[in-house]
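*Asks:* 3D, please:
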Amino acid sequence: MNNCTSNSSAKDFYLTGFPSLQDFQIPLFIVFLLFYLLILIGNIIIIAVVVIDETLQKPMYFFLTNLSVLDILFTTTTIPKMLAMFLVNAKTISFHVCFLQMYCFHGLTVTESFLLVVMSYDRYEAICNPLHYPVKMTKKVNILLSTCAWVIALLIPIPVIFQTSQLTYAEKTIVYHCFCDHLAVVQAACSDFSSALQTFLGFSIAMTVSVGPLMLVTLSYVHIIISILKINSKVGRSKAFSTCTSHLIVVGTYYSSIAVAYVSYRADLPIDIHVMSNVVFAILTPLLNPLIYTLRNKEVKCAVKKVVILKIFPPCKNL
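*Replies:* Modelled structure (predicted):
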């Protein structure tokens, strides 16, 4: 337990990591390093392919590059510190760095949910209004939609995180987590009433920015499915739906990981399970997104083969 007799502001937070896995720090380091490298390589390949290949200069893939950039930033917020914790036992994090990490983690989480809404709107316009699609989804509109998603999402967590930083903490506060998650830091504060209020406020905002975008995505796909069913040709229906499958799988993965974290939070489970559920949420979607789009999207798959394989292994020229 934290020594909450001090009224001074906290100077440091101490991250416990996985309490039951203290004897497996090196294996944890290797596993998370591998995950981080896969996330970086996969998302960088997606960005490079979309930028280089002219056939991918479409709104759908512009938003995909935004998602890849987001996934790189999102994992870079937490994993490097976790790697240092596992490798050299660097479990101390300063007060200001902790809240900066908290802001980046939650701000980028909200950004991803908003980008998924923008991507579903793009698919809605492409399938439900195909004749007006080139006029509506211009380059200027695409930039405006993605900019709004980033800016609004990054503004939303500021009030709650600022209020959390004003709570009273011990001079050296123990946080039962691998990184500075809002709930874990609030539970480490000294005031029970203020902590409960911040927990409720943070949880309410988290549910709003999760359920609201999910409803918009669901509404978009209801209209999309209705439009696809009206297509007479079976080939046409299959082709129309195939453009949505990658995005649907990404949405399913994202909200499934949120559901796991929520169930873990509500259930009376060991600390390691709570921590692991949040870590899975922080890693799973960025890890799977490039794989999903590479395997499920024919245009991306062909572009990866053309750009990556042919650039690295160009065909031999006859002398």
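
*Asks:* Please make it C-alpha for all contacts and neighbour counts, starting now.
*Replies:* Will do.

*Asks:* what about the helices in the stretch 101-250 of the chain?
*Replies:* 133-136, 139-155, 158-165, 182-187, 192-229, 234-266 (DSSP state H, counting those that start in this stretch).

*Asks:* Report the buried residues of the last one.
*Replies:* Burial within helix 234-266, assessed by neighbour count using 16 or more other C-alpha atoms under 10 Å, is assigned to 237, 240-241, 243-244, 246-248, 250-251, 253-255, 257-258, 260-262, 264-265.

*Asks:* Which elements pack onto it?
*Replies:* Packing partners of helix 234-266 (3 or more C-alpha pairs under 8 Å, 6 or more residues apart in numbering; DSSP states H and E): helix 95-128, helix 192-229, helix 271-296.

*Asks:* give me that answer again for 10 Å
*Replies:* Helices and strands touching helix 234-266, by 3 or more C-alpha pairs under 10 Å, 6 or more residues apart in numbering; DSSP states H and E, are helix 59-88, helix 95-128, helix 192-229, helix 271-296, helix 298-304.

*Asks:* what's the closest of these to E171?
*Replies:* helix 95-128 (9.9 Å; C-alpha to C-alpha).

*Asks:* in the closest one, what counts as buried?
*Replies:* 95, 98-99, 101-128.

*Asks:* Off-centre distance for it?
*Replies:* Relative to its chain's centre, helix 95-128 lies at 7 Å (C-alpha atoms, centre = their mean, to the nearest Å).

*Asks:* Now do it and helix 234-266, the angle between them.
*Replies:* If you take axes from the mean of the first three to the mean of the last three C-alpha atoms, to 10 degrees, helix 95-128 sits at 150 degrees to helix 234-266.

*Asks:* most neighbours per residue, which of the helices and strands packed on helix 234-266?
*Replies:* Of all the helices and strands packed on helix 234-266, helix 95-128 carries the top mean neighbour count, a mean of 21, counting by mean count of other C-alpha atoms under 10 Å.

*Asks:* what angle do that helix and helix 192-229 make?
*Replies:* 20 degrees.

*Asks:* Distance to V49 added to the helices of the stretch 101-250 of the chain, as TSV?
*Replies:* Output for the helices of the stretch 101-250 of the chain, formatted as TSV (distance: least, C-alpha to C-alpha, whole Å):
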stretch	distance to V49
helix 133-136	22
helix 139-155	18
helix 158-165	34
helix 182-187	36
helix 192-229	26
helix 234-266	17
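
*Asks:* and of the ones you listed, who's closest to K11?
*Replies:* helix 158-165 (11.9 Å).

*Asks:* Show me which positions of the closest one end up buried.
*Replies:* Neighbour-count burial for helix 158-165 [16+ other C-alpha under 10 Å]: V160, I161, T164, S165.

*Asks:* tell me which strands and helices it is in contact with?
*Replies:* Checking 3+ C-alpha pairs under 10 Å, 6+ apart, helix 158-165 ends up next to helix 95-128, helix 182-187, helix 192-229.

*Asks:* Quick one: closest of these to I174.
*Replies:* So among these, helix 182-187 is nearest, using C-alpha to C-alpha, at 8.6 Å.

*Asks:* One more, so I can put them side by side:
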Amino acid sequence: MTEVNITFAKEFFLLGFSDLPNLQEFLFLIFLIIYLSILMGNGLIIVITKVEPSLQTPMYFFLGNFSFLEICYTSVTLPRILTDLWTQKRIISFLGCATQLFFILILGVTECFLLTVMAYDRYVAICKPLYYSLIMNHKMCVWLVIGSWTIGIPILIGLTYQIFSLSFCGSNKLEHVFCDIPPLLKLACGDISAEVFSIYIDAGLFAMFPCIFIFGSYAKIIATILKLPSANGRYKAFFTCSSHLMVVSLYFVSACISYLMPKSSQSSATEIVLSLFYTIVTPVFNPLIYSLRNKDFIMAMRKLLPKCV
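*Replies:* Modelled structure (predicted):
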């Protein structure tokens, strides 16, 4: 019998951009600008949707919650990336990695459900306008937001425990910029078929079903819009919905490719790019897509900013 020398990981090294030693300062500056832009852009949306009376509607209530979620989402990963780029240590403890992964998963699931809720809001507003105020009352909106934040917690606690119950033997070097499931599975030894099956089941529950519901809602929305007699009404309805569809497409496409493609078919660079896309790029574009394409929001911003100055 051949003896195998196995060492079990107690901490991980996040290799990330370590293969770009000459670009560390440049990358730090880029990610710092991105993080500050996310904080200011989404923070501005939260403030304006809270204080402007004309924006006290379900659509902007969900948008304010979505912007808060984007700030939380990026705050789980970007400060860590900035610290690693600045200190060059790149070490994260076993518990720290598990905690980071759990919050990435729960905030990602919350984003899926909040996007679904926003699609449902648009569906009711366009397809059932006479019942809109009755269906989307304040109590219903609050419960939809609470449900979006909490519905996945029990299952994702179990999934996180399942992932970190694996034996990470041999190398403890994660070829990534933060703790995520695909790079962690690459370090696991032994049979991981049960964990992979759980990931596919959870991805179906928390990503594919919401995605199908969203695009199903928009199929009905588009069918209703095409029946509108006024060309101006059709244009306004399409314009309002297109912003949400852009955010949905950016998030779901990159997240589904990252989690559902076989890990053997993805390079480390591809995994990093896809992960950064759905955790960072979407929050950056969120304020631009929703504010600069929204006439009501621009008018509210023009009213508020001079008062602040």
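
*Asks:* circling back: need the helices and strands packed on helix 234-266 of the first structure in TSV with distance to Q25 of the first structure, can you?
*Replies:* Shown next, in TSV, are those (distance: least, C-alpha to C-alpha, whole Å):
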stretch	distance to Q25 of the first structure
helix 59-88	5
helix 95-128	22
helix 192-229	30
helix 271-296	14
helix 298-304	35
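
*Asks:* Can you say which of those is nearest to I30 of the first structure?
*Replies:* helix 59-88 (8.5 Å).

*Asks:* any idea of the angle that closest one forms with helix 95-128?
*Replies:* Using the same axes, to 10 degrees: helix 59-88 of the first structure against helix 95-128 is 150 degrees.

*Asks:* Relative to the second structure, what is the average displacement of helix 59-88 of the first structure?
*Replies:* Mean deviation of helix 59-88 of the first structure relative to the second structure after superposition (mean C-alpha distance after the TM-score superposition for the first structure): 0.5 Å.

*Asks:* what angle sits between that helix and helix 271-296?
*Replies:* Going by the same axes, to 10 degrees, helix 59-88 of the first structure makes 140 degrees with helix 271-296.

*Asks:* Quick one: list the elements packing against helix 59-88 of the first structure.
*Replies:* Checking 3+ C-alpha pairs under 10 Å, 6+ apart, helix 59-88 of the first structure ends up next to helix 25-52, strand 92-94, helix 95-128, helix 139-155, helix 234-266, helix 271-296.

*Asks:* Include distance to T5 of the first structure when you put the ones you listed into TSV, please.
*Replies:* TSV is the format used below for those (distance: least, C-alpha to C-alpha, whole Å):
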stretch	distance to T5 of the first structure
helix 25-52	32
strand 92-94	20
helix 95-128	18
helix 139-155	34
helix 234-266	28
helix 271-296	24
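
*Asks:* picking up where we left off before, who wins for proximity to P286 of the first structure among the helices of the stretch 101-250 of the first structure?
*Replies:* Closest among those, using C-alpha to C-alpha: helix 234-266, at 9.2 Å.

*Asks:* what's the mean deviation for that closest one versus the second structure?
*Replies:* Mean for helix 234-266 of the first structure is 2.8 Å (mean C-alpha distance after the TM-score superposition for the first structure).

*Asks:* quick one, what contacts the nearest residue to Q57 of the first structure once chain neighbours are set aside?
*Replies:* Closest residue to Q57 of the first structure apart from its sequence neighbours, by C-alpha to C-alpha, 6 or more residues apart in numbering: V50 at 6.8 Å. Contact partners of V50 of the first structure, counting by C-alpha atoms under 10 Å, 6 or more residues apart in numbering, are I44, L56, Q57, K58, Y61, F62, L64, T65, V300, A303, V304, V307.

*Asks:* and what of K263 of the second structure?
*Replies:* I181, P182, P183, L185, K186, E271.

*Asks:* corresponding residue for the fifth one in the first structure?
*Replies:* Residue mapping for K186 of the second structure onto the first structure gives Q187, with TM-score structural alignment as the criterion.

*Asks:* Give the full set of residues in contact with the closest residue to its match other than its chain neighbours.
*Replies:* Distances taken as C-alpha to C-alpha, 6+ apart place S195 nearest to Q187 of the first structure, at 6.2 Å, with adjacent residues excluded. Contacts for S195 of the first structure (C-alpha under 10 Å, 6+ apart) come out as T164, L167, T168, L183, V185, V186, Q187, A188, A189, L201.

*Asks:* Would you agree the fifth one is in contact with A170?
*Replies:* Right, V185 of the first structure. No: if you go by C-alpha atoms under 10 Å, V185 of the first structure and A170 don't touch, sitting 11.7 Å apart.

*Asks:* which of those two has more neighbours?
*Replies:* V185 (26 against 21; other C-alpha atoms under 10 Å).

*Asks:* which stretch among the helices and strands packed on helix 234-266 of the first structure comes nearest P19 of the first structure?
*Replies:* Comparing those by C-alpha to C-alpha, helix 271-296 comes nearest, at 6.5 Å.

*Asks:* mean offset of the closest one relative to the second structure (after superposition)
*Replies:* Counting by mean C-alpha distance after the TM-score superposition for the first structure, helix 271-296 of the first structure comes out at 1.3 Å.

*Asks:* what's that helix packed up against?
*Replies:* helix 25-52, helix 59-88, helix 95-128, helix 234-266, helix 298-304.

*Asks:* Turn those into JSON lines, including distance to K11 of the first structure.
*Replies:* Converted to JSON lines, those look like this (distance: least, C-alpha to C-alpha, whole Å):
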{"stretch": "helix 25-52", "distance to K11 of the first structure": "26"}
{"stretch": "helix 59-88", "distance to K11 of the first structure": "18"}
{"stretch": "helix 95-128", "distance to K11 of the first structure": "6"}
{"stretch": "helix 234-266", "distance to K11 of the first structure": "27"}
{"stretch": "helix 298-304", "distance to K11 of the first structure": "47"}
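
*Asks:* Mind checking the ones you listed for the one nearest to T218 of the first structure?
*Replies:* Per C-alpha to C-alpha, nearest to T218 of the first structure of those: helix 95-128, 8.8 Å.

*Asks:* mind checking how far the closest residue to L40 of the first structure other than its chain neighbours is from P290 of the first structure?
*Replies:* With C-alpha to C-alpha, 6+ apart as the criterion, L40 of the first structure has its nearest non-adjacent residue at 6.2 Å, and that residue is I72. Remark: distance between I72 of the first structure and P290 of the first structure (C-alpha to C-alpha, to the nearest Å) = 11 Å.
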